[in-house]
Structure formats: structure tokens, C-alpha cells
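Trainee: Below: sequence and its predicted model.
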Amino acid sequence: MVKNLPLLMAMLVIGISTVSITLNTQMPEFIKIPLEIVGTVLNTWSLVALILHLGIKNLSKI
């Protein structure tokens, strides 16, 4: 499980960056909407995976 942690953190940072860029810049709609979707999916996916990672890590300590 430890090998996945850097990937999950990178996904979270990329997702947050993508969403903040799309919210703060002027872009055409055909670029802005897919970037928002990709950023939201990356954020959701990485947060769920991090929660599962921490839960499994804590269960393995018990």
C-alpha cells in the first residue's frame, strides 16, 4: 500500500490544480468543461483512495 501513496498525492495535487486553473482563467467552454470534469474525477478518486489507504493501514496495525 505504501507504493500507492505518492501516486495518490500526485493525483490530488493535479486535480486541485486543474480545478483552480479552470475556475480562475478565461477559457472556451469546450476546454473548460472537460478540464473541470477531469479535475473533479481526480479529486474524488484520490480522496476516496487515500481514505481507504489510511483505513487499511490503521487496520493492519491492530
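Mentor: Nice, I can see it.
Trainee: contacts, neighbours, all on C-alpha from now
Mentor: Noted.
Trainee: and the gap between Ile16 and Ile37?
Mentor: Per Cα to Cα, to the nearest Å, Ile16 is found 12 Å from Ile37.
Trainee: my bad, should have said Val48
Mentor: From Val48 across to Ile37, the span is 16 Å (Cα to Cα).
Trainee: next up, a second structure to put side by side with the first:
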Amino acid sequence: MIAVSFLTELFAFLAVLSGSTLLVLIYLDNRKVRIDDGIAKFRRHIDALSPEARRNSVHFNNPDDRRE
């Protein structure tokens, strides 16, 4: 009887431990910055620039458009 109680408590403890570990991993995964976030931030920054500044940024980053 004591062994059954011990096993029940052990499995309950492992279930709680596994569940809390899973929650922590999900939280840490959602907290990470994704590459798409950086791309969206860059596009918002470019869109906020004036047309003259945007032209210079696009010209500088476009190798086909460079004229020396």
C-alpha cells in the first residue's frame, strides 16, 4: 500500500514538473525575436523616411542602381 502511494506521488510530481517545464519552454520560445520581426521593423523604418532619404537608402543597397 505504501509503495502504491509512493508511486502515485512520484508520477504526480513528475507530471507537475513536466508541465511547468513545458510552460517555461513555450514562454521562452514566444519571447524570442524572429527574423520576420526584424524585416517588418526595417520596412516600417524605410516607409517612415522621406522620399529623398528613401531614395538614397535604396540606391545604396541596390548594386544594379549604383553609378560611379
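Mentor: Cool, the structure landed. Not measured: the values here are computed from a predicted model.
Trainee: More neighbours: Val48 and Ile37 of the first structure, which one.
Mentor: More crowded of Val48 of the first structure and Ile37, by other Cα atoms under 10 Å: Ile37, with 14 against 11.
Trainee: Determine the longest helix present in the second structure.
Mentor: Longest helix in the second structure by number of residues (criterion: DSSP state H): helix 2-31.
Trainee: Read off where it ends up in the first structure.
Mentor: Taken onto the first structure by TM-score structural alignment, helix 2-31 of the second structure occupies residues 30-59 there.
Trainee: ok, the spatially closest residue to Gly39 of the first structure that is not a sequence neighbour - contacts?
Mentor: Nearest residue to Gly39 of the first structure, sequence neighbours excluded (Cα to Cα, 6 or more residues apart in numbering): Gly15, at 4.2 Å. Residues near Gly15 of the first structure by Cα atoms under 8 Å, 6 or more residues apart in numbering: 38-43.
Trainee: Fine by me, thanks again.
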